[in-house]
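>>> sharing a model prediction with you, sequence too.
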Amino acid sequence: MKKIAPIIVFLICFSTLPIDISQATEPEDTFTVTGKVLHQSGEVAGSTSIKITGYDSVWTDSAGDYQYTDIASGEHIIRAYFMNDGHNVAYRKIIINSDLQLDWIVDNNWITVSSDDQLATFSISGENIQENKPHAELLEFGPYEMDQYYNVTAFYDNGLNQTAMLKLQGGSAGEPLVNHLVMNQGTTNKYGYLSDMLGNSMPNVDVQIGQHISRTNSNGFFLINGLNIGETVNLSVYQNEIEIIATHQIMIENSLGWHNLTSEITPEMPIAPEFLTSSFDIQIDDDNSKLIQWTKGDYTDYFELSLDSEVIYRGSSTQFDFTPSEVGSFEFSLTAINLNGSIAAIKKISAVVLSPSEDSFWNVGMSWQYAVDYLPESTNGTHELTMTAIGTEVIEDTFGVEQECYLLRVEDIYDSPDRIRYYWIDSVNLLRLKTYSETSEYFVAGSMGWNFTTENGAGTNLFSGNPVNAHFNRTNIIGVPGHPNGYDDTNNIIEVTENVTVNTPSGSYLTTYFKITDLNDNIDSWELWYNETVRNWVKIIDRLPGSHSEAVTYHLINHSGVPTIPQFVTQSSIINFQNVQLEWGGFGRAVSYTLLENGIEVYQGNESSLELMNKDDGIYQYQVKVVLPSGAELLSEIITIEVEYIIQLPILTMPYTQNVTDDNELLVSWTSIDNVDWYSVLHTGSDGSMTEVYNGSATSYMFDDLDEGQNRFRIQAGITDGKYSELSNSSYVNYDPEESNNDNFLPFLPLFGILSTITLAVIFFQNRRLVS
């Protein structure tokens, strides 16, 4: 009995412990993120890439919809890249603990707030904006228009509050959380404008308070978030390495966050002017002129406006009427001057002067093929790269200058199927100013700037005949977690040699040869051979490619020349949605465009794009016809679009798994899918057989016939012509009617165990007394 009693006591005590078997078999929670991308007007946005850090990117379909599945719970960063709507991005933080519907608006973003004070309330205000919200794990306000200022205020239960003012931005891979605020009780924010002694804004200046640093934006505004109240810290203000406000100590107090700053340095040089006129094209025989205008800053006595290396205006006016006298590409530069010196406008503008019958230098559809060799050698050996002009776009280079560019679609025979790649080529110098490459696993975005000057320091361009110096700047954003971004800034000397013969796989060419040599290490960073007939480089050696290669060499294989018929931007393809988006390039002085579908006219007008809605499955052939002023008509080549519509998956809006103990009706619900006629609810019972229990147009159904054990639900969507989607995600419902009865006894188990333990203990000690 002495040996058995302790064992019985242990077993009884152990039997009273609660055991949750369901946790041992509980699957890991994953969720879906779905949404739409729209314009502010409500119209569907262009093709947009959505990327959650750590997951492959997805693209919106023709309806603007996107979908992520199997996203783990927790904090994530999500990014939208509006590729066809200005190439802008928007980054934000999200927290996943259930399926998430997240709709984006082009050029809008959210302000997110986190706080450890669960009793706090929050408000946001801006132009025509006023919202109030209670505490949440991740509070979000928006989406709101970017590049606007907003005030966010936290109100605490002790009557205190704090406010932060910020300018809503898109963010970047390096700084994705520029719109996220941490507003804990006991902290505060400092924000304001930095100006000089005359009240002028001072951009790109570092303001440091304690360990926190903020750089002023173009308006001179800064924000520092998360300062601890009661601390005494240093405040420093530096522009580059120049201290413009002497470092001094401040006490962080619980007061209004405004903290405007004024530089202690008196400006003496003129304020840099800015062109108000953008780069432009003009025809020489139209008997017209172009008014070029600019701003005038303080301390300016007069201006010098230069066309290439020649000063064409000197005076105090802020405008000049330009009348072209010869065909070509020209660059305007502007300088403000006073007795203390001069300062040039950061931005330069270009003018392309065309003859009456001249089309764009590069037209849509022009293409060039290159054999590309890498050093060290690529594992694939020589690559074949095709660059095709698909349009024009004005972008800002890394010097802040707006440049008109040709947009090229770039394709390599070794590219993965999901890779997209584009180059933006400066229309004046024919050099890259921007690159973008993306696959499902990463993206790389490069921004560049070229500043060419003459021997006298005057601005010029590469083809002017007198460039001597080139300042090159590049930033590469590498969209791979943990991968550093790339940055180059070099000063170079240019050597130009005319009438140089060079051999390429496509033939021998007479060229103008450009050698651009780095002044720091005397390495020939670029060697370029230009041919007028090809209208492009026939050979390039790039020893500063901004990649893992030491050098990249391009040899011309083939080129299309200037197209003599209209060209499609849209390529032949197979699409999985019902709407067909077609785009073609402008052609000379076309009077009108006509779009033919399988030989039948479906559009006539002056637009260069059209979306055809709700196309049936099938193969469609398209041509564009242009009518010229003479009445002549020209037909494009045919492109083929095969429509193979795939219906989107409906998404069950139920828990992945749940346990029930009664046979009451169970609500089965799912998301709505556009343009479908029916939904089917499929039930798999404990015997493994699957049965359709509902078919109709509703997006929910009350089910009242659960099998004992595991029940599985899935949804399918379809249309009346017999096409249907794949099966949706699953929801498992475990039905255990006996568990309910057992639950009535469970509350007494602990009491029973305790009483049994006491009884056995009494018997045990009585036996010991008798034995003794």
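Sure, I can see it. Numbers count the residues shown, from 1 in each chain.
>>> going by C-alpha atoms from here, please, whenever you check contacts or count neighbours.
Noted.
>>> who touches stretch 384-398?
Around stretch 384-398, the neighbours that count as contacts under Cα atoms under 8 Å, 6 or more residues apart in numbering are 362-372, 402-413, 424, 433-434, 447-449, 473-475, 569, 585.
>>> chain center to that stretch, what's the gap?
18 Å (Cα atoms, centre = their mean, to the nearest Å).
>>> now do the buried residues in it.
By neighbour count with 16 or more other Cα atoms under 10 Å, stretch 384-398 contains the buried residues 384-392, 394-398.
>>> element containing Asn520, please.
When elements are assigned from DSSP states H and E, Asn520 belongs to no helix and no strand.
>>> what is the neighbour count of the closest residue to Ile523 other than its chain neighbours?
What sits nearest to Ile523 in space, not counting adjacent residues and going by Cα to Cα, 6 or more residues apart in numbering, is Thr517, at 5.6 Å. Using other Cα atoms under 10 Å, Thr517 is surrounded by 21 other residues.
>>> and of the buried residues of stretch 384-398, the nearest to Asn228?
Thr398 (36.5 Å; Cα to Cα).
>>> helices and strands around the helix ranked longest in the chain, which ones?
When the chain is parsed with DSSP state H, its longest helix is helix 749-771. On a contact count with 3 or more Cα pairs under 8 Å, 6 or more residues apart in numbering; DSSP states H and E, helix 749-771 meets helix 4-15.
>>> check it against this one:
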Amino acid sequence: MRIQLSLSLILLLALCSPLFENAAGNETQVFTISGKVFDSEGNPADSTSIRVDSMASVWSSDGTYSVSGISEGQHTIRAYFMNNGHTVAYRQIYVSQNIELDWHATKNWITLHAVNQSGEDLDNGLTPTFELVETGESASTNNGRAEFGPLPIGSYYTIKANIGGGESEAQYVRMKLQEGSLTETHINDFKLHQNHNSRYGYIVDQLGNPIQNVQVSTDNKSSLTNSDGFYQIENLAVGSVYNMTVQQANVDIIPSFNETITFGEGWLNLTSNVELIFPDNVSFTTQVQAIQQEPLTIEWAGGDFTDRFALYMNGMLVYNHTDPYYTFIPQTAGSYEFTIEAVNLNGSTASSQPLLIMVLPESSSSDLWSTGMSWDYEVTHTPLSMYGTHNITITTLGQEIIADAFERQREVYLTRVYDEHHSEGEKSYKWYDAETLLPVRTYWVDAPSESSYFQEGTLGWNFTSQGSQANPLSGLENQELHFNRTNIIGVPGHPNGYDDTYNSVVVTENVNVTTPAGSFSTTHISITDDTDGVVSWEFWYNTTVRNYVKITDRLPGSHSDSVSYVLTDFEVPTQPQFIIDEYLMSNKDYDVKWGTFQGAVSYELFENNVSVYSGTGTTFARNNQLDGTYAYRLVAKLPSGHSMESEEYVLSLVHVVQPPQFNPIESYTTEGEDVMLSWEAVENAIWYSVTLQNDNGDTQTIYNGSEPNFKIEDIEQGRNRLRVNVGTSEGKISEWSPSVFIMVEETESDSAFGEIQAYLPGVGFGILLVTILLIITNYRRLSDESQ
């Protein structure tokens, strides 16, 4: 019986063993990428973030890193050197085992994958070879894949590949090694098809200067030239004939031609005889700001070669004209993003930085936050910021309704964030949910004198309890939170940020907290990530302060591991508050604005102790102000007959006169014809000065007078550059205006006379020759007669 039982068990195990093997084989195998990170000098790098696909970032602070849990297959991996030049490198990597990969700041890899003519993996018996031409280095292959690097970013490299053929069947690709970005993760990755080749080269003008943004196209493939004029089209079938077009702004700058694809180096350098001049850069001079629901003049500065400007509001064209300004009349409260392009016949040039204008609605007396309320915080970053501790002030400007990261319409408070370390013109705004008082949107823009960098974040805090919407300030237990954030980083090469987490929420009442602003009884909110068990946020809310008195943020979405906010002071306004973003003004026309003061029936505004306005509005326009210092006081009058007076607000004005703008003129004329110039009149102008620069670079003043027009007589042949500036009765002198160019061509009679002049030397020589022959013939005849 025991023998029979044993045999039965053995038989059962034998039958089940394939099932166990299949179950084990179905387990997903994962791998690890690890290594070191170095700065550009070869020393261990400071804080560096390594990220694979959309997995969580791994931070290296000691020069080493390790990312685990990576499945087999093709992946994107990037390194962001936070403290070593803010540089980044994206590359492709195929993972089928544990990999050691060392990173160097300012370096990246070239990655290659050889495939057959159909784009599929090569047969097992076919092994491609790859060579880096500049060094002669060869790369080992694995399943048709190879790589070279790390190599210095910004240099050009040529790859020679042989996929199953002899030396005469080599194909080439050439490229400029780049950092890559979130939208260009494959920028240095090449899939090379068998029996195909590339065409690459430089496109230059007649003087040998590179031409940027030229599109070289054939069939369904195209390439845009970079700043060096370089282009490349890959994977063209050998033996085929392709029709190539070369265009800039949809204009042929080289006639189309046919190109037969052969093996070997793929150089195809091209020279254009057509010169297309695009508009110079355009940028907003109006800065990001919050305004009441009243008209605002948006201004910008263009450059040379500009015919007109195209202004877009939230993606829609709202202005298409020559004036460098537009009057924005908001119909509803909200945020409006403006973009601007300079346009001429050849194309357009867009501003690199948008302009954000926030239109505030009227405040309600029932709002938890009202205009002018402010909170001061001591902010500490870990690792510590280069400035150490930051002291910031968050001031309420008004309310609006915006969409959060989950596309839910949320009522929010718009606030201005002042940081003691901000440069002049640097601005930061945050939008806080009116229920949870948590940020739904963030916006920061650098000072125009520093850079055009910006950052914009969109957040979503979806609190629920037993499937229904909840608010952590309500005290409900057993809450959950789905958090989402996208940070758009307007810094070249800087990766954008993205977070999406599910969390558990614990709310505890009556927790005592002491800060520099005092001791408070608070509602403590603790939010824990369900995936890793980390407490991502802690908030301490106090009803008297109407805000959080302490915040610990361990998922800040910035360069820091954590950020803490500790309340140092707060103010619930007991007096009217001015809302003015600038303390130094350069425009003599400006608005004095103030927030709605609860209970006020009217306001009186004083300028340098003189009453200048009395009424129910919250904005007063000042026009044609002289340079100087202006002190403003506001008195809010209450129904009881009492009044509340604001603190004094001091503004300094130094008016900058904008240069005149030429009215459109003909770009071409004929020698001998008069040219009528005119420009927009400038207020209080007493003189205008016009200069002309000819083809030789010689500059002269051709007009100095008080009228905004002038007729040019006897303008020289060739290209002439004209500019105008203005002087005013206030003693101000503007900068020079954007240039206009007039090409003066020779007249037809001059051209005909030139041809005759060119012909005359030949005619003269012929007459001279005939005369000499006649003299010789006559001399011989006379000699014969004398003999």
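In hand now; what should we look at? All of these numbers come straight from a predicted model, not from anything done at the bench.
>>> map the residue nearest to Ile523 of structure 1 across to structure 2 for me.
Using TM-score structural alignment, the equivalent of Thr517 of structure 1 in structure 2 is Thr528.
>>> dump the residue contacts of that match.
Taking Cα under 8 Å, 6+ apart as the test, what Thr528 of structure 2 contacts is Asn503, Ser504, Val505, Val534, Val535, Ser536, Trp537.
>>> try it again with 7 Å
Asn503, Ser504, Val505, Val534, Val535, Ser536 (Cα atoms under 7 Å, 6 or more residues apart in numbering).
>>> what does stretch 576-592 of structure 1 correspond to over in structure 2?
Going by TM-score structural alignment: stretch 576-592 of structure 1 matches residues 586-602.
>>> coming back round to it: tabulate the buried residues of stretch 384-398 of structure 1 in TSV, adding columns for secondary structure and distance to Phe765 of structure 1.
Listed next are the buried residues of stretch 384-398 of structure 1 as TSV, based on DSSP: H, G, I helix; E, B strand; the rest coil; distance: Cα to Cα, whole Å:
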residue	secondary structure	distance to Phe765 of structure 1
Glu384	strand	93
Leu385	strand	92
Thr386	strand	94
Met387	strand	95
Thr388	strand	96
Ala389	strand	97
Ile390	strand	96
Gly391	strand	97
Thr392	strand	97
Val394	strand	95
Ile395	strand	92
Glu396	strand	92
Asp397	coil	92
Thr398	coil	89
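>>> who's in contact with stretch 731-740 of structure 1?
654-662, 706-714.
>>> let me fix that, I meant to ask about stretch 475-486 of structure 2.
405, 457-465, 497-507.
>>> look at stretch 414-425 of structure 2 and report the distance between its end residues.
Across stretch 414-425 of structure 2, the terminal residues are separated by 19 Å (Cα to Cα, to the nearest Å).
>>> and what of stretch 566-575 of structure 1?
Stretch 566-575 of structure 1 end-to-end distance (Cα to Cα) = 23 Å.
>>> likewise for stretch 646-664 of structure 1?
End-to-end distance for stretch 646-664 of structure 1: 36 Å, by Cα to Cα.
>>> the host helix or strand of the residue nearest to Ile523 of structure 1 vs structure 2 - mean distance after superposition?
Using DSSP H and E, Thr517 of structure 1 maps to strand 507-518. Following superposition, strand 507-518 of structure 1 is found to deviate from structure 2 by 2.2 Å on average (mean Cα distance after the TM-score superposition for structure 1).
>>> which stretches in structure 1 count as helices?
4-15, 21-25, 737-745, 749-771.
>>> what's the closest of these to Ser350 of structure 1?
Using Cα to Cα, the helices of structure 1 put helix 21-25 closest to Ser350 of structure 1, at 67.7 Å.
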